[in-house]
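Trainee: How does the following fold in three dimensions:
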Amino acid sequence: MPRLPAPLRLSLAAAALAAAANPAHALNVLLTNDDGCAAPGITAVRKALQDAGHRVITVGPASNQSGSGAAYAVPDGRTRLVVEPLAGGADTYCVHRVKPTYVAGGALDATNADYIGSGSPVDATAMGLKIVGPESGFTPDLVVSGANFGENLSDSIPHSGTVMNVLFAARRGVPAIALSVGVDFAEARSGFPATLAAFPKAGAFLARVIASLEATRTPGQPLLPVAHPLSINYPIIAGGQAPAGVRLTMPGTVDSFTTAYKRNADNTVSIEAGAADAELKALARTAETPAFLAKFITISPLDVDFRPTPLARGLFNRSHRDLAALAP
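Mentor: Just a heads-up that it's a prediction; the model follows:
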């Protein structure tokens, strides 16, 4: 094949780059998290998604709400939400909780007696789906939650705001992906530099996952089965080395570390991290924690259906018929 002229080679290269940067089916992505609307993880993922050509609206809690799980502002008549644009952040919003007596434009900090504090992760996801999206003419094709500051594996899923965000979205009919990046607790005093360095890499990996899902989905169908959002955990490795590979996994029974509690002389209780427990042998080959500890990126589908299987329900009903005969 004859060598192409340099100008033509350059134009073809530019066209290829443009095609890579602008996918055939750019998505509307609602981006949220539990670390806060301006956290480094969500900022890195936002850039990665935009670099891939997707339109992104970010709605996050005003400050770090890690470990708050599926908490949300209940309709108790005592709480309202404020969705405030982030200064200097286009299409980025921060969610606060305030008292009913809050006056629009008042300070959104502790100097205001009517300020309660940050919204929760699920508050933020709800505001993205129910308020910001409709007001912006933005219907999300996908909800992304993360990248979280720390892995969210198996036993930690119930208290993870990052993962609860995607379960909340999925139960409202929107495909969703949670992304979490590992931490090394030995780096706590230095600010977790390895995690910070991994955020852009994890964001780029997420963009590749989305591109792969987009390339293989049936036209007219959602990017993912709505009932099965994904949880991706991206490990960090000393020296900035790449992960060992990618494993398709499932949630197991143990986290990547144990939490140790110790009563102190002053009656406080210390919270420390210890080594991971062993996974059940029956799950060792498929569970996400062993693969993550072996430095693989793990991708686990979740199930939003809290109901037992028909078999489990039938067994329960047959063995506990007496419960239905109890006096109300």
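
Trainee: going forward, measure contacts and count neighbours with C-alpha atoms only.
Mentor: Noted.

Trainee: Now do the same contact list for Trp66.
Mentor: Let me fix one detail, which is that residue 66 is Ser and not Trp. Contacts for Ser66 were tallied using C-alpha atoms under 8 Å, 6 or more residues apart in numbering; they are 34-35, 160-162.

Trainee: same question, Leu27
Mentor: Leu27 neighbours (C-alpha under 8 Å, 6+ apart): 53-55, 140-142.

Trainee: Same list, these, but as TSV with secondary structure and neighbour count please.
Mentor: As requested, those are arranged in TSV below (DSSP: H, G, I helix; E, B strand; the rest coil; neighbours: other C-alpha atoms under 10 Å):
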residue	secondary structure	neighbour count
Gly53	coil	21
His54	coil	20
Arg55	strand	17
Pro140	coil	22
Asp141	coil	17
Leu142	strand	26
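
Trainee: just these now: which is nearest Arg9?
Mentor: Among the contacts of Leu27, Gly53 lies closest to Arg9 (C-alpha to C-alpha), at 23.5 Å.

Trainee: Please tell me I have it right and that closest one contacts Ala18.
Mentor: No - taking C-alpha atoms under 8 Å as the contact criterion, Gly53 and Ala18 are not neighbours in contact, 9.4 Å apart.

Trainee: Check which helices and strands the longest helix along the chain sits against.
Mentor: In the chain, assigned by DSSP state H, the helix with the most residues is helix 193-216. Counting contacts by 3 or more C-alpha pairs under 8 Å, 6 or more residues apart in numbering; DSSP states H and E, helix 193-216 is packed against helix 40-51, strand 142-149, strand 176-181.

Trainee: who touches that helix?
Mentor: By C-alpha under 8 Å, 6+ apart, the residues outside helix 193-216 that reach it are 23, 25, 40-41, 44-49, 52, 147, 149-150, 179, 181-184, 187, 223-224, 234, 236-238, 240.

Trainee: To compare against the first, here's the next sequence to fold:
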Amino acid sequence: MRILITNDDGIYAPGLEVLESIARQFTDDIWVCAPSEEQSGMGHALTLTRPIRMKRHDDRRFSVSGTPTDAVTLGLRKALDTAPDVILSGVNRGANLADDITYSGTVSAAIEGALAGVRSIALSQVMPHEGRGGGNHEIFSAARGWGAKVLAPLLDTPLARRTLVNVNFPPVPADAVKGIRAVRQGFHDYARGSVVEGRDPRGQTYYWFGLEAIEHTLDHGTDLEAIDEGYVAVTPLQLDLTHHSSLGNLADRFGA
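Mentor: All right, here's what the predicted structure looks like:
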């Protein structure tokens, strides 16, 4: 089995090392192609206005001066001589739950893999301040302890074309994780956080988006509920964003 690993936290991110150690429980044929620096919140951005550079760190390890989407694209087209069987993205330092997945570079890297026809899985570790977990445990404990348990069935489970799987680990020690749940995507109760205004040394105004704790209603059967209750959340996602039940109404409106 050949696995391509990427992320949005950058080539030197601790979570990338965690994911490599998880992947090595299944194969030694592991390739890495990740952004050269953090690209969190980039979503499915593709760099079109400047050239991208790719650096080779060793025979199977590369970094690119672009987005997670750029990294997957170059990994598939330039770094690897044959296509991988699986693309793993992560382990992200922070949650990728509910509607936040639309911002996520971690999930978007898996989206790019799914578009290329490769089985793709995004993995994220919820941090203690993002959930009700706490304590002085190693922050990737749940991912380290449960990563292989989650991946083992996902590596050979039939998946529909243009779909991917989003995995989130709860913010608790591995021995406190209650199990794994297959759940749907939830939704947060309010829009993004505050906008902090400041002035740079030249007196120019700048803005910085804040990331406060997000309040949400824990709808039953969602990723938000699973994480809150101490379970690993596994959510299948599809790339078809069409709201099919609205097609008939719009067709009537346009006389089609």
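
Trainee: what separates the aligned residue in structure 1 for Ala116 of structure 2 from Gly36 of structure 1, distance-wise?
Mentor: Ala116 of structure 2 maps onto Arg172 in structure 1, with residues paired by TM-score structural alignment. Taking C-alpha to C-alpha, to the nearest Å as the measure, Arg172 of structure 1 falls 22 Å from Gly36 of structure 1.

Trainee: For the two, indicate the residue with more neighbours.
Mentor: The residue with more neighbours, out of Arg172 of structure 1 and Gly36 and counting by other C-alpha atoms under 10 Å, is Gly36; that gives 27 against 13.

Trainee: residues touching that one, list them.
Mentor: Residues in contact with Gly36 of structure 1, defined by C-alpha under 8 Å, 6+ apart, are 60-65, 94.

Trainee: Swap in 10 Å and give it another go.
Mentor: Neighbouring residues of Gly36 of structure 1 by C-alpha atoms under 10 Å, 6 or more residues apart in numbering: 42, 59-66, 94-95, 118-121, 124, 146, 148.

Trainee: Which secondary structure state is assigned to the closest residue to Gln65 of structure 1 other than its chain neighbours?
Mentor: Ranked by C-alpha to C-alpha, 6 or more residues apart in numbering and with sequence neighbours excluded, the top spatial neighbour of Gln65 of structure 1 is Asp34, at 5.2 Å. Secondary structure state of Asp34 of structure 1, per DSSP: H, G, I helix; E, B strand; the rest coil, is coil.

Trainee: which position in structure 2 aligns with Asp34 of structure 1?
Mentor: Using TM-score structural alignment to pair residues, one finds that Asp34 of structure 1 aligns to Asp8 in structure 2.

Trainee: count of neighbours near its match?
Mentor: Under the neighbour criterion other C-alpha under 10 Å, Asp8 of structure 2 is assigned a count of 33.

Trainee: ok, it touching Asn96?
Mentor: No - when contacts are counted by C-alpha atoms under 10 Å, Asp8 of structure 2 is not listed as touching Asn96 (11.7 Å).

Trainee: Spit out the residues that contact the two alike.
Mentor: In terms of C-alpha under 10 Å, 6+ apart, Asp8 of structure 2 and Asn96 are both contacted by the residues 104-107.

Trainee: Now, of the residues you listed, which are buried?
Mentor: 104-107 (16 or more other C-alpha atoms under 10 Å).

Trainee: Going by distance to Ile180 of structure 2, which of those wins?
Mentor: Distance to Ile180 of structure 2, by C-alpha to C-alpha, is smallest for Val107 among those, at 19.2 Å.

Trainee: quick one: secondary structure of the closest one?
Mentor: Counting by three-state DSSP, the backbone at Val107 of structure 2 sits in helix.

Trainee: which ones are touching it?
Mentor: If you count contacts by C-alpha under 10 Å, 6+ apart, Val107 of structure 2 has them with 7-8, 43-44, 68-69, 88-90, 92, 96, 100-101, 113, 120-124, 164-167, 237.

Trainee: ok, now Ile57 of structure 1?
Mentor: The neighbourhood of Ile57 of structure 1, defined by C-alpha under 10 Å, 6+ apart, consists of 28-32, 46, 90-93, 128, 132-133, 136, 138, 140, 143.

Trainee: picking that back up, now tabulate the helices and strands packed on helix 193-216 of structure 1 in JSON lines and tack on distance to Val74 of structure 1.
Mentor: Putting those into JSON lines (distance: least, C-alpha to C-alpha, whole Å) gives the following:
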{"stretch": "helix 40-51", "distance to Val74 of structure 1": "26"}
{"stretch": "strand 142-149", "distance to Val74 of structure 1": "22"}
{"stretch": "strand 176-181", "distance to Val74 of structure 1": "23"}
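
Trainee: Point out the most buried one among the ones you listed.
Mentor: Sort these by mean neighbour count, taking mean count of other C-alpha atoms under 10 Å, and strand 142-149 sits at the top with a mean of 30.

Trainee: can you give me how far that strand is from the chain middle?
Mentor: Between the centre of strand 142-149 of structure 1 and the centre of its host chain there is 3 Å, according to C-alpha atoms, centre = their mean, to the nearest Å.

Trainee: Give the aligned range of it in structure 2.
Mentor: For strand 142-149 of structure 1, the matching stretch in structure 2 spans residues 86-93, with TM-score structural alignment as the criterion.

Trainee: Check the mean deviation of the matching stretch from structure 1.
Mentor: For stretch 86-93 of structure 2, the mean distance to aligned residues of structure 1 following superposition is 0.5 Å (mean C-alpha distance after the TM-score superposition for structure 1).

Trainee: Quick check: Arg97 of structure 1 touching Met127?
Mentor: No - here Arg97 of structure 1 lies out of contact with Met127, judged by C-alpha under 10 Å, at a distance of 12.0 Å.

Trainee: residues bridging contact with these two, i.e. touching both?
Mentor: Contact criterion C-alpha under 10 Å, 6+ apart; residues shared by Arg97 of structure 1 and Met127: 81-83, 119.
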